[in-house]
Structure formats: C-alpha cells, structure tokens
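Got a predicted model here, sequence first, then my questions.
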Amino acid sequence: MEYQDYYKTLGVNRDASADEIKKAYRRLARRYHPDVSEEPDAEAQFKRISEAYEVLKDPEKRKLYDQLGENWQAGQDYSPPPGGQRTGSRTTSGFSGGGDFGDFSDFFESIFGRGAAGGFNDPFGEFRGQQRGPDWDRHQGASAQGRDVSAELEVDLEDAYSGATRTVSFTAAGQAQSQRRELKVKIPAGVTDGQRIRLKGQGEASPFGGENGDLLIKILIKPHRHFQLDGKDVHLVLPVAPWEAALGATVAVPTLGGKVELTIPAESQSQKRLRLKGRGMPGKTPGDQYVSLMIVNPPAKTEDAKAAFESFREAFDFDPRASLGSH
C-alpha cells in the first residue's frame, strides 16, 4: 500500500511542535470541513487531514509512525513491520483494535489497528466509536464554525444619515431546526446603500459546538423624493425663478442636516451645478451635496401676468435657440 506522509498532509515539518501541528490542523479543517467548505474535494481532504492529525497529535502514535525510517518518502510503497499488522483486538503497537471505524485508510489500520482512532468523528457527522470526548470537542468544534446568515434591511435616507435602531427579521438554523428570529440592529450614521453590517455570532449555530456564524445585513436605502445618493454624495435639483437665476440671489436650500443658505450667481442657467462641501453623508471624510439649478417660470394665468411676460419679451432681443444655427 502507498505510504502516507502525514507531515506533508498538514503542511508542517517533521520536527514541528504539538502546537504547530494543532494550528495547522485547525486551519485546514476550517477550510475543508464538508459542512462549510466549497472546495470540490473537501470530503476527501478532510478525511486525510483528520487522519494525519489523529496520528501526529498523539505522542505514542507519532513516535511509532516516525520509526518507519526511510520509508517516510512520499509515494513509496509501505509494508508494515513484522508483528505490526492488525491481529484482532490488539496489535504489537499497543493500541486497541475492534470497533467500527472505516473512514481512515488501510495504511493507518495497518500500523495502529482498527478502532485506534479513539472515537474520532467521520466527516459526515456520524460518530464512530463509543463516546465523543473533550479532545474532539475542543479541536473539531473550534474548526467547524456555524454558517453565516444574510439578511436585507430597508431604511429611510434620513435614518441612514443620522443613524437609528431598527428591527430585522431573519431565519437562522440551529442544530435541530430553523427558527424565525428578530433582532434589533443599530444603523451607524453615514451608512451607504449596499453596505453590509456584520453582527458577530448571530448566524447559524455550529453543528459541532463551535462558534456561531455571523449575521450579515445588507442595507438598502429607500429612494427619496428630493435627494439622490451617489456613494456618500447627495444630489438635489433646486427650482429657481427666472429673476433669481438672472440677477443672482441667496436662497435657503434643504440638506439632510437642515436648511442652509446658498448663493446663486447672477446669469446662472438651468443645470448649473453648485457644491455644498461636507453636506453629504457623514463619515471620516463626509460627502458633499451638489445642487443643480432648474429655472421654473411662474404661471401666466391672469391678464397682468401675461402682460408682464409680454413686456419681458419686448425688453430683450433674445433667441434661446440661436446656438442651434439654421439646422
């Protein structure tokens, strides 16, 4: 049978300390555990690293394994030393046999015998052996974190600007069943559309007693009747009278933080854009508010109003379409 290099499987040197072996196993188990991994070969990889860790974490098993000498070279066929072959309930290696452990390799069993895993788990969560001990809980549980849960929360633009506390409803699965949950969420001032808020430990429970997953809340800011968001910047279309645009004026402009005074330069045209620095969404670097002018004519419903517009036309020799030429 083919020799298995347990040190190579865990990615550690042959003189690695017990702590280094433990850290390497936890890192790989978190990556390949079938309940949480998206790797295509997660199941097979998890079996290999579990077997390697079962041997290298135990000083006696590791010592026996290291005695294989030059046969440790990867890819070399291995034949167990005389007397080391499984013989029923006990082997010359001194480890108990028997039991119903079928997930570790023939190579493992040829050295340590069946049942020598001491009640280690299989990667599908079906426990093989008499009892799961604290060692399993400590190492396997730590590597099998619960799944993260995603949820969406719609908020008003004013709440996103000022901050607020809202209730989000979501489904999180435990070890036995999924339950609908409600949780109060603090929305930070200046949150932007599409930003995710992470609530540690509020996701699904771990099936192995490890840490809970997290709750990831995607913030969706509702459309506003006046303001439009662009990242942290805020845009507003501001209606102005023809004389305000022509002569210039100082007018009150709404912002998310309250009204401010804005100076409109003389001879302004529609779509002219003015900036209110720092009046956008708050933050370490706050956004700006951009104000686009839109000239709005008063209604000409009375005779006096019509006469005023007529005199206005006679006062100017003005063609608004002159720039279009003859086409």
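Good, I have the coordinates.

From here on, just use CA atoms for contacts and neighbour counts.
Noted.

The residue positioned nearest the centre of the chain: what's it in contact with?
For the chain, the residue nearest the mean C-alpha position is L216 (6.5 Å; CA atoms, centre = their mean). L216 sits next to 148-151, 196-199 when contact means CA atoms under 8 Å, 6 or more residues apart in numbering.

again, only using 7 Å
Residues near L216 by CA atoms under 7 Å, 6 or more residues apart in numbering: 149-151, 196-199.

Show me just the buried residues among the residues you listed.
Among the contacts of L216, the ones that count as buried by 16 or more other CA atoms under 10 Å are 149-150, 196-199.

For A172, state which of these is nearest.
When those are ranked by distance to A172 (CA to CA), V149 comes first, at 6.7 Å.

can I assume Q228 sits in a strand?
Yes - remark: Q228 belongs to a strand, assigned using DSSP: H, G, I helix; E, B strand; the rest coil.

what's the spacing between it and G280?
Distance of Q228 to G280, computed by CA to CA, to the nearest Å: 10 Å.

got it, and R225?
From R225 over to G280 the distance is 16 Å, taken as CA to CA.

cool, Y7 as well?
56 Å.

more crowded one of these two?
G280 (25 against 19; other CA atoms under 10 Å).

what's the straight distance from one end of stretch 52-66 to the other?
Start-to-end span of stretch 52-66 (CA to CA) is 13 Å.

buried ones in it?
For stretch 52-66, burial by neighbour count (16+ other CA under 10 Å) applies to 52-57, 61-62, 65.

Other residues contacting that stretch?
Stretch 52-66 is contacted by residues 6, 9-10, 18, 25, 117 when judged by CA under 7 Å, 6+ apart.

From the residues you listed, list the buried ones, please.
Applying a neighbour-count criterion of 16+ other CA under 10 Å, the buried members of the contacts of stretch 52-66 are 6, 9-10, 25, 117.

Check which helices and strands the strand or helix carrying R31 is in contact with.
For R31, the element it lies in under DSSP states H and E is helix 18-32. Other helices and strands packing on helix 18-32, by 3 or more CA pairs under 7 Å, 6 or more residues apart in numbering; DSSP states H and E, are helix 42-56, helix 134-143.

okay, the angle between the first one and helix 18-32?
Pointing back at helix 42-56 there. 170 degrees (axes from the mean of the first three to the mean of the last three CA atoms, to 10 degrees).

what about versus this one:
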Amino acid sequence: MSKRDYYEVLGVARDAGEDDLKKAYRRCAMKYHPDRNPGDKAAEEAFKECKEAYETLSDPSRRRMYDAHGHAAFEHGMGGGGAGYADMGDIFGDIFGNIFGGAGGGRGPRRGADIGYVMELSLEEAVGGVEKQIEVPTLDECEACDGSGSSDGRLDTCNTCHGRGQVRFQRGIFSMQQACPHCGGRGKTIANPCDECHGHGRVERTKTLQVKIPAGVDNGDRIRLAGEGEAGPAGSPPGDLYVDIRVREHEIFQRDGDDLHCEVPIRISQAALGDTIRVPTLEGEVELRIPVETQTGKMFRLRGKGVRSVRSRQPGDLYCRVVVETPVNLTAEQRELLERFEATFGGEGARRHSPRSSTFLDGVKGFWERMTG
C-alpha cells in the first residue's frame, strides 16, 4: 500500500511553517492517540502515520529531501537518521501534558520549588494588620559559587545528553524524553565542584523575612511572596513563598466573614427592668441599651463594629446575643427576696408574666390531649 503524502497526512500546505506543523500534529495526536482510542487499530496506525510525517517535515534537512524526492528520499538508507529528538520531546510534552495533566517537556533547569509557611495570628492582628518576622528553612543560592556549583566557573558539556539537557527513550510505540539524570537538565557538568555546596549550587539556610499582613485577612487566606522560595538549580529563578494564615480562636468573638458575634451575659433584674450596659468591641467598649422585658437569646446588632476585610470597603457588624444568667452563691437576704418574689407568681396570673413558659405548657397540654383523645 502506497504511503500518503506527508503534507496531506497533516493537512497543511507545502509552505507550512514550524508552528503550523506543530498545531497540525497536535490535532492529529489528540484525535488518534491510542490512549484516547483503546483497542482501535486504525487509530493506532493513523497516529503512527502522523508521527512519521511530523518527524520528517519538522526536520529542515529531511524536509528538503522529501520535497525533492518524495518518499523515495528515505529508501535504501538515503535519508540517514531520524528527526531531532529535542523538537519531538517539546511537542510531546505540550500535547500529553495537556491531555494527561503532566508537565511539559521543557528544556533546561527548572525554577526553584515553592515553599509554604503557616502563620498563626490573633483575631486582633488579623483584623488590624500586622508586620511579623519569620524564619524559613530553605535552599538558598550558594554565595561562594554564585549558584553555579563550580569552584572555578568551568562547565563541561554533558556526555550523556551532549548538551541538550534532555534524554530520549522508547516506550512501546511512543518516543518520550525527560530531563537528563546525569546533569539534571542543565546540559553541562561541573569539572571542579564548589567546596561549599559540593556542586549543587544551593545550600540549606534559614532565611529571615519581614512579612506585612494586610488588615482584614481571615483564616485560610494565603499571601504570596514572589521569589522568596527555594533558589533554582544552576542559577535558574527561585520559587515563591506562600504564607497561609491561621487565626486563633478568640475568647469573646467569633468571626463570620465581615461580621463578629459574641454573647453578652446579663442579670435577671437587668433583663426584666431594662438597663444600659457596656459591651466590648475590637475598638474598645460601647454602650448597649437593654430594653425592658428582654428575653434570653435576644440579638442586638451594632452596625460597623465588625471587620473590614481585604475584599470589602465597608466594615461588617457586631451581633450581641444576650444570655440571662441564673444568680449563684446567693446570700440569705437574696434568697429570701427571691422566694418572696416567686410567691407573687402564684395561680393562673403567673402565665401572663412568663410568655415562653405559657406557650410551652399550652403545647404540652395539646400534645397529651391528642395522644389520649
């Protein structure tokens, strides 16, 4: 069976540029890749055909021979070796990194790793903002060799990858590549390693940083400090430092977004007769008026006494839930007064003084009537 024209296989014009060839091959590989068409022999053959076409047309010398002589150019050994593996690795990394979630097959040393740091703050620090000094263990660039790993600056071409930084290997029908394990993707090896870092170009060090925390951060927020992560190998760019915020529990307030909540205990007499009390906020105490006959659980809203978060312009509110406390450690006089007070609730007249109790008793009575009726 005669071979199809390579330009026809990829669906490109004969004057297609390198980018057009890559895009065409991407489309072809996405459509016919065996992992996307399990058990489909026709798709597997189509994928091989696309791969062969791209390997030929992406190599300038092989493409010139193909344009002049067609498929006959590569019969009887006329065409020599295959396409350059660096180009194939790049496009395989682009394609299969996108399909299967892997990283691209980029050449050369990678940037330094990102590192994380958990910072605990009090609620007051999180709401008001604070500047903190932290110490972070990391890999930092070796000062003795400026991160090169070489004591004299001399670098030799890697004998394994021949300076490409990548090595190629075959896995079934796939031609794959990865960073050279000998030189770590640099393409160079060190003739005389640095005595300080032993050729790694990086040393373990504890870095001290001043971190400014903006006002209004909340639990789970993250602050990125660009370039403060691990130094990259062979002088490549450093990673980033991510500071994760953890806000400790507060003894009075609970935060809910931009709002704050707290419980305010009051005495029975204050709840019955009404009063003006002072309640805490993050900015100091303010007055709160307790109306006559306030019931436990009543919620009072203090506008603007909450939090102004980093994402909002207006502060939230403070919600105060009053809790009527039962008095303890009574004196004899107080006990006598309460007994005399309780005696005034005798008979049916007590129901009008205890609205929640009356509702509860009516509900109990109705329940037993339904059960026995």
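Yes, it's here. Everything numeric here is computed off the predicted structure, so don't read it as measured data.

TM-score for this pair?
The TM-score (TM-score structural alignment, normalised by the length of structure 1) is 0.59; 234 aligned residues with a CA RMSD of 4.1 Å.

deepest of the helices and strands packed on helix 18-32 of structure 1, which one?
Of all those, helix 42-56 carries the top mean neighbour count, a mean of 21, counting by mean count of other CA atoms under 10 Å.

where do the strands sit along the stretch 251-373 of structure 2?
254-256, 259-266, 275-281, 284-290, 299-302, 318-324 (DSSP state E, counting those that start in this stretch).

how big's the offset between the shortest one and structure 1?
Yep, that's strand 254-256 of structure 2 we're talking about. Strand 254-256 of structure 2 differs from its equivalent in structure 1 by a mean of 1.9 Å after superposition (mean CA distance after the TM-score superposition for structure 1).

Over in structure 1, find the residue span that strand aligns onto.
Using TM-score structural alignment, strand 254-256 of structure 2 corresponds to residues 228-230 of structure 1.

Show residues contacting the matching stretch.
Residues contacting stretch 228-230 of structure 1 (CA under 7 Å, 6+ apart): 234-236.

Give me the buried stretch members for that stretch, please.
228-229.

repeat for stretch 110-126 of structure 2
Buried positions in stretch 110-126 of structure 2, judged by neighbour count with 16+ other CA under 10 Å: 110-115, 117, 121, 123-126.

And stretch 272-285 of structure 1, by the same measure?
So for stretch 272-285 of structure 1, counting by 16+ other CA under 10 Å, buried means 273-274, 276, 278-282.

how far does that stretch stretch from start to finish?
Note: stretch 272-285 of structure 1 ends 25 Å apart using CA to CA.

any idea where the helices of the stretch 201-327 of structure 1 begin and end?
Assigned by DSSP state H, counting those that start in this stretch, the helices in the stretch 201-327 of structure 1 fall at 242-247, 303-315.

typo on my end, it should be the stretch 1-150 of structure 2
Along the stretch 1-150 of structure 2, counting by DSSP H, counting those that start in this stretch, helices occupy 6-10, 18-32, 41-57, 60-69, 85-100, 123-128.

Let me have these in JSON lines, adding distance to V324 of structure 2 as columns.
Compiled in JSON lines, these are given as follows (distance: least, CA to CA, whole Å):
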{"stretch": "helix 6-10", "distance to V324 of structure 2": "80"}
{"stretch": "helix 18-32", "distance to V324 of structure 2": "69"}
{"stretch": "helix 41-57", "distance to V324 of structure 2": "77"}
{"stretch": "helix 60-69", "distance to V324 of structure 2": "87"}
{"stretch": "helix 85-100", "distance to V324 of structure 2": "61"}
{"stretch": "helix 123-128", "distance to V324 of structure 2": "27"}
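
Please work out how many residues are found near W368 of structure 2.
If you count neighbours by other CA under 10 Å, W368 of structure 2 ends up with 10.

got the contact list for it?
If you count contacts by CA under 7 Å, 6+ apart, W368 of structure 2 has none.

ditto for P237 of structure 2
By CA under 7 Å, 6+ apart, the contact set of P237 of structure 2 is 111-112, 231.

wait, which of the residues you listed is closest to F345 of structure 2?
For those, the nearest to F345 of structure 2 is G112 (77.1 Å; CA to CA).

what's the matching residue for that closest one over in structure 1?
Under TM-score structural alignment, G112 of structure 2 pairs with G146 in structure 1.

Leaving aside the residues adjacent along the chain, what's closest to its match?
Among residues not flanking G146 of structure 1 along the chain, S206 sits closest, at 3.8 Å (CA to CA, 6 or more residues apart in numbering).

Could you do C28 of structure 2 as well?
Of all residues not flanking C28 of structure 2 in the chain, C50 sits nearest, at 6.5 Å (CA to CA, 6+ apart).

In this structure the one you found contacts E8, no?
No - counting by CA atoms under 7 Å, C50 of structure 2 does not reach E8; the two are 9.9 Å apart.

more neighbours, these two?
Higher neighbour count among C50 of structure 2 and E8: C50, with 23 against 12, using other CA under 10 Å.

Return the distance of the more buried one relative to K22 of structure 2.
Going from C50 of structure 2 to K22 of structure 2 by CA to CA gives 11 Å.

coming back round to it: where's the match of G112 of structure 2 relative to P282 of structure 1, distance?
From G146 of structure 1 to P282 of structure 1 the distance is 34 Å (CA to CA).

Could you do D77 of structure 1 as well?
Counting by CA to CA - D77 of structure 1 and P282 of structure 1 are separated by 66 Å.

Turn the buried ones among the contacts of L216 of structure 1 into TSV, columns for distance to A315 of structure 1.
Shown next, in TSV, are those (distance: CA to CA, whole Å):
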residue	distance to A315 of structure 1
V149	68
S150	65
R196	58
I197	60
R198	64
L199	66
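
Show me which of the residues you listed is closest to A249 of structure 1.
Using CA to CA, R196 comes nearest to A249 of structure 1 of the buried ones among the contacts of L216 of structure 1, at 42.1 Å.

residue in structure 2 matching that closest one?
Aligned partner of R196 of structure 1 by TM-score structural alignment: R222.

thought its match was touching I245?
Yes - counting by CA under 7 Å, R222 of structure 2 touches I245, with 6.1 Å between them.

coming back round to it: any chance of the buried residues of stretch 52-66 of structure 1 in a markdown table, plus distance to A176 of structure 1?
A markdown table is the format used below for the buried residues of stretch 52-66 of structure 1 (distance: CA to CA, whole Å):
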| residue | distance to A176 of structure 1 |
| --- | --- |
| A52 | 31 |
| Y53 | 29 |
| E54 | 29 |
| V55 | 32 |
| L56 | 34 |
| K57 | 32 |
| K61 | 36 |
| R62 | 38 |
| Y65 | 40 |
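
so how far is H261 of structure 2 from M176 of structure 2?
From M176 of structure 2 over to H261 of structure 2 the distance is 58 Å, taken as CA to CA.
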